[in-house]
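Q: Fold the following for me, if possible:
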Amino acid sequence: MSLIKSLNSGVSGLKSFQTKMDTIGNNIANVDTTGFKSSRVSFSELMNENIGGNSGGESAPSLSNQVGLGVRVASVDRDFSQGTIENTGKTTDLAIEGDGFFVVNNGNQNLMTRAGNFTFNKNGNLVDQSGNYVQGYNANDSGNILGGGTTENVRIDFENALPPQQTDEVNLAGNLNANTSTTQIVQAQSAFTDSSGNIAAGTTDINDLSQTTSDLEVGDVIEVTYTQNDGTAGATADFEYGTDGTTLDDMVAALNTDLGAQGDLALVDGMLQLKSGSLGDSELNIDSTNVIDNAGDADAVNFPGFQVTQEGETNTQTMSTTVYDDLGKGHSLLIDFTQVAENEWEYEAEFADGETISSGSTGTVTFDEMGQVTSGGNFNMEFEPGNGAGTTNFDVELGDSSQGTTFTQYSGANTAKVVSQDGYSQGSLVDISIDGDGRLQGVYDNGQNKDLAQLALGNVQNEDGLEMVGGGLFRATSAAGEVFIDSADNLSDSSINSGALEGSNVDLAQEFTEMITSQRAYQSSARVISTSDEMLTEAVNLKR
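A: Next up is the predicted model:
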């Protein structure tokens, strides 16, 4: 009868390794199946037969002698390790990187899968290749998604238009050049020199100038005749010569007192320079310079002629954008910023098509000495768009600290511009994008994106408790434990790759190695059977 036991042991080996070969064959057959998870077979021995006690007594290493009765398949385990991510370029091809499963519904129950080769059917539902509905959370009309609750079929209405949005805020940022507008500058055509021929300094005595042909005396007057900024001619500024040692600085200071707000006179590299007292257009000029001799002895200074070296100009930085009324019609807005004084700008707004601005079209913006806005940084505009739209008003904000933008006035390039406005026209859906959190965003032809839905991911406490139901789908059994379903952003270490699929995790090298060992083990079990048969034949032949 012991030979019968060996025959049974051999048969159990044949059956077990046949199961392993079935598993290996299935793995190899699915080496290119999207989301496939390979399986492995675990063996355990069958019961042992006790063939008698050991006669060695208590000193023996064992108290009984046992012979095994063969092998059995203990379990077929599935390997849920990550498969290779393969790019496909198709937006609705999705791959999970990390833990979790896509959730689909076949009409009766939710199932889970790692195969993300989805597509939209004729009704706009996102489905898998078997027509099962992909589960997730659809957005409401405002584009808000409430995840974590009961899932629903993910559906996109491709005919739905995005309603227009009226402009509520326009944001300006960048730099206004502090030197955009210029002052009028009038400068001497030649420099004063001293008796040694050197360029005169502010401390040089007027009588020591090489241009002084006859020394000035106390009471002599230097009279400058000039044209004022507004074009009024014949204005004068006088300087009365004092005691010996009176310098060019003394003359400049006295003349500036008479000039007042009209301008500022300075000695620059030996040349007299008159700068307008205000920015912008100016007629300021020095017409003549004379010495009025107090004693009648022909005291004289040869003053050089003067010329305008820089025109006074008021310059403007123009910014433009399109704002939208409540019907979604765009209106071309132009805002001109004009520098009218140091650290002071005036703005004027208008529409290119002449829409009426009822309030907020003009104002003033001031800056401090550090180039930061001190007043006028935010203002409101209201206009009548016409064509059936209601009165539209919006805020204009110069810089936005929450967005990291600033509006400044430094001596540099004019870079100020409109960086954003929050209105838009009606939009038609032209494309769908899916981000790493599984959000399906509609891309519209008006440049806007809107959240339309978010995919749900499921997970279980024990993946080995999932039951394979075909087509890459798994059903959660009681052994799997509790099923958790939520969005990817609420599942740690899980993200979704759009335009990619997860490949099979079958390792061909490992499978071929297992195939070789299984073949040898199967052959060996067969040899046990054939050898036991031969031994039985010999036992039968003993009767002969």
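Q: C-alpha only now, for contacts and for neighbours.
A: Will do.
Q: Please tell me I have it right and residue 331 contacts residue 322.
A: Yes. When contacts are counted by C-alpha atoms under 8 Å, residue 331 is listed as touching residue 322 (5.3 Å).
Q: quick one: the helices in the protein?
A: Assigned by DSSP state H, the helices in the chain fall at 2-29, 248-259, 508-541.
Q: what's the spacing between residue 100 and residue 492?
A: When distance is defined by C-alpha to C-alpha, to the nearest Å, residue 100 is 10 Å away from residue 492.
Q: ditto for residue 112
A: 18 Å.
Q: more crowded one of the two?
A: residue 112 (23 against 10; other C-alpha atoms under 10 Å).
Q: distance of that one from residue 132?
A: From residue 112 to residue 132 the distance is 11 Å (C-alpha to C-alpha).
Q: Next: residue 389.
A: 46 Å.
Q: try residue 110
A: 9 Å.
Q: residues shared between the contacts of the two?
A: residue 104 (C-alpha atoms under 8 Å, 6 or more residues apart in numbering).
Q: what comes up buried for stretch 532-544?
A: Buried positions in stretch 532-544, judged by neighbour count with 16 or more other C-alpha atoms under 10 Å: 532-533.
Q: Now do the contacts for residue 319.
A: With C-alpha under 8 Å, 6+ apart, residue 319 has these contacts: 334-336, 416-418.
Q: tally of neighbours for the residue lying closest to residue 481 once chain neighbours are set aside?
A: Spatially, and ignoring its direct neighbours in sequence, residue 481 is nearest to residue 461 (5.3 Å; C-alpha to C-alpha, 6 or more residues apart in numbering). With neighbours defined by other C-alpha under 10 Å, the count for residue 461 comes to 12.
Q: my read: residue 461 touches residue 477, true?
A: No. In this structure, residue 461 is not within contact of residue 477 by C-alpha under 8 Å, at 11.1 Å.
Q: Counting neighbours around each, name which of residue 389 and residue 132 comes out higher.
A: Shown here are residue 389 and residue 132; by other C-alpha under 10 Å, residue 132 has more neighbours (19 against 13).
Q: Residue 469 versus that one, what's the distance?
A: 13 Å.
Q: And residue 421, by the same measure?
A: 53 Å.
Q: which one of those two has more residues nearby?
A: residue 421 (20 against 10).
Q: Might one say that that one is in contact with residue 170?
A: Yes. Counting by C-alpha under 8 Å, residue 421 touches residue 170, with 4.4 Å between them.
Q: Tell me where the stretch 1-150 of the chain has strands.
A: Using DSSP state E, counting those that start in this stretch, the strands of the stretch 1-150 of the chain run over 39-45, 48-53, 64-68, 71-78, 85-87, 94-98, 101-105, 110-113, 119-120, 126-127, 133-138.
Q: how about this one, so we can line them up?
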Amino acid sequence: MGFQQGLSGLNATSRNLDVIGHNIANANTTGMKASRAEYGELVASSLGTGGGSSAGLGVEVSTVSQQFTQGNITVTNNDLDVAVNGAGFLQLELPDGSAAFTRAGELKLDRFGFIVTNTGAQVLGYQTDIAGNRLSFATNPIQLPTAAPIGANQTTAITAEFNVDAEAVVWNSVVPNTPLTTYGTSLTAYDSQGVEIPVSMYMRKVANDQWQIYTDPTSAATATASAVGLLNFGTNGLLTSTVPAALTVPITSPNPAIGTFNVTLDVATVTQYGARFAVSDLSQDGYPPGELVGVKIEENGVILARYSNGETQAAGQFAMVNFRNVQGLAPTGHGQWIETLESGQPIQGAPTEGKFGSLRAGALEDSNVDLTQELVNMMTAQRAYQANAQTIKTQDQVLQTLVNLR
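A: The predicted model follows:
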């Protein structure tokens, strides 16, 4: 009797309904990948036989495969939400120290400043310098400086870009004389403790195509005690040389222990044209201490931390992994997978490098479950279940007929 075939069909179809139900239940789960039950025929074989004389033993679920297609990306505007757009997984360190991988980018900051998932797993990344350049390929949990402010940075260099008026009269050649504050600018520098120090620079024309820079207009009126240097311009209005060749500006801290320190002055782009005096750029590299106020994640995984002092510095880079056989990964729940022998070892990299996808900050990858298709699959599986049940019923009727023979 063929009860076995019908029973195997019921078991396989019931397993398929379980898979479909799991997909439907997780239609709104971030980063979830749909599964599919794949059937295989059961056939009894014996040595030395061939052809198709045997009826077969039924069906079984050979495997439940995962469908790693890209899910839709939904914008959330949450700074720590991350969607992987393309191939690859975020690398995690579970609370027990083991490794796991995920595409569910619902990330948070814990009380120690580590970037973690909803289950407490720490996200791994690469160490970078403040400009975002990767320093090594060793991965460590990503930690943002939330516990203490970043330290102050003493000003070491000033960059000035301005134009001096080629039609200006030579200083002391007219009465009344041109005020020294006519051509001047200022900025704020910082000592090693982050204390603000105002720095002023004044220019006066001492000869055709020659200008002097001073830091004190009073001193410039009588002597050259605060002179920074001399600027020489060519007939095309561009700077040809400075005296001395390397200009420095002395800055005195209000803290006597720090005293006076010299800061380099870059004036390579200064010009002398027949136009009004104008400053187009004035910057320096110092800053006071600052607290973390926000983060921004770039497409290449670099994390930019914003501080209350106006500074933006890289705080690390997300690490990504991929596998030769992603179907071999074992799901462990909560949108996480672990490595198996079938998946092979993880191939490490960073977002946008090689075949790795990019990161979309402020967004999440939706489940790739097609709800309409799953409902159709469920109806098809239901009919298959009914058909297998009918074969058992039919076999039972045949058996009853045999038993009732007289």
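Q: does residue 216 of structure 2 really touch residue 203, like I thought?
A: No. Contact criterion C-alpha under 8 Å: residue 216 of structure 2 and residue 203 do not qualify, at 10.2 Å.
Q: These two: which is more packed in?
A: residue 203 (24 against 19).
Q: Aligned counterpart of that one in structure 1, please.
A: Counting by TM-score structural alignment, residue 203 of structure 2 lines up with residue 337 in structure 1.
Q: next one: residue 166 of structure 2
A: By TM-score structural alignment, residue 166 of structure 2 lines up with residue 178.
Q: what's the closest non-adjacent residue to its match?
A: Nearest to residue 178 of structure 1 is residue 411, by C-alpha to C-alpha, 6+ apart, at 4.8 Å.
Q: Tell me how far the aligned partner of that neighbour in structure 2 lies from residue 164 of structure 2.
A: Structural alignment (TM-score structural alignment) places residue 411 of structure 1 against residue 274 in structure 2. Residue 274 of structure 2 sits 8 Å away from residue 164 of structure 2, going by C-alpha to C-alpha.
Q: higher neighbour count, the two?
A: More crowded of residue 274 of structure 2 and residue 164, by other C-alpha under 10 Å: residue 164, with 24 against 13.
Q: wait, doesn't the more buried one sit right on residue 272?
A: Yes. The pair residue 164 of structure 2 and residue 272 qualifies as a contact (C-alpha under 8 Å) at a distance of 4.9 Å.
Q: From start to finish, how long is stretch 262-279 of structure 2 in a straight line?
A: Stretch 262-279 of structure 2: ends 22 Å apart by C-alpha to C-alpha.
Q: one step back: could you measure the match of residue 166 of structure 2 against residue 329 of structure 1, distance?
A: 36 Å.
Q: cool, and residue 128 of structure 1?
A: Residue 128 of structure 1 is 41 Å from residue 329 of structure 1, by C-alpha to C-alpha.
Q: what do you get for residue 335 of structure 1?
A: 19 Å.
Q: outside of stretch 136-146 of structure 1, which residues touch it?
A: Contacts for stretch 136-146 of structure 1 (C-alpha under 8 Å, 6+ apart): 103, 147, 151-155, 450-456, 487.
Q: do stretch 299-316 of structure 2 as well
A: 125-132, 134, 142-144, 287-298, 317-319, 350-353, 358-361.
Q: what about 6 Å?
A: 126-128, 130-132, 290-297, 317-318, 351-352, 358-359 (C-alpha atoms under 6 Å, 6 or more residues apart in numbering).
Q: Quick check: closest non-adjacent residue to residue 91 of structure 1.
A: Residue 91 of structure 1's closest residue in space is residue 499 (C-alpha to C-alpha, 6+ apart), at 4.6 Å.
Q: For residue 73 of structure 2, see how far away the aligned partner of the one you found in structure 2 is.
A: Alignment note (TM-score structural alignment): residue 499 of structure 1 maps to residue 362 of structure 2. Plainly put, residue 362 of structure 2 is 10 Å away from residue 73 of structure 2 if you go by C-alpha to C-alpha.
Q: for residue 335 of structure 2, same thing?
A: Counting by C-alpha to C-alpha - residue 335 of structure 2 and residue 73 of structure 2 are separated by 16 Å.
Q: all strands of the stretch 151-300 of structure 2, in order?
A: Under DSSP E, counting those that start in this stretch, the stretch 151-300 of structure 2 gives strands at 157-165, 184-190, 196-207, 210-214, 227-233, 239-243, 247-252, 260-266, 271-273, 278-284, 292-297.
Q: what about residue 65 of structure 1, how many neighbours?
A: Neighbours of residue 65 of structure 1 (other C-alpha under 10 Å): 12.
Q: Structure 2: which residue goes with that one?
A: Residue 65 of structure 1 maps onto residue 53 in structure 2, by TM-score structural alignment.
Q: which residues does that match contact?
A: By C-alpha under 6 Å, 6+ apart, the contact list for residue 53 of structure 2 is empty.
Q: and what of the one 4 residues further on?
A: Taking C-alpha under 6 Å, 6+ apart, we find residue 57 of structure 2 in contact with 5, 42-43.
Q: Please report the number of neighbouring residues for residue 82 of structure 2.
A: 27.
Q: can you check residue 259 of structure 2 too?
A: If you count neighbours by other C-alpha under 10 Å, residue 259 of structure 2 ends up with 11.
Q: Under the alignment, what does it map to in structure 1?
A: Under TM-score structural alignment, residue 259 of structure 2 pairs with residue 390 in structure 1.
Q: distance of that match from residue 177 of structure 1?
A: For residue 390 of structure 1, the distance to residue 177 of structure 1 - C-alpha to C-alpha - is 37 Å.
Q: Among the contacts of residue 57 of structure 2, name the buried ones.
A: Looking at the contacts of residue 57 of structure 2 with 16+ other C-alpha under 10 Å, the buried ones turn out to be residue 5.
Q: Which single one of the contacts of residue 57 of structure 2 is nearest to residue 220 of structure 2?
A: residue 42 (100.0 Å; C-alpha to C-alpha).
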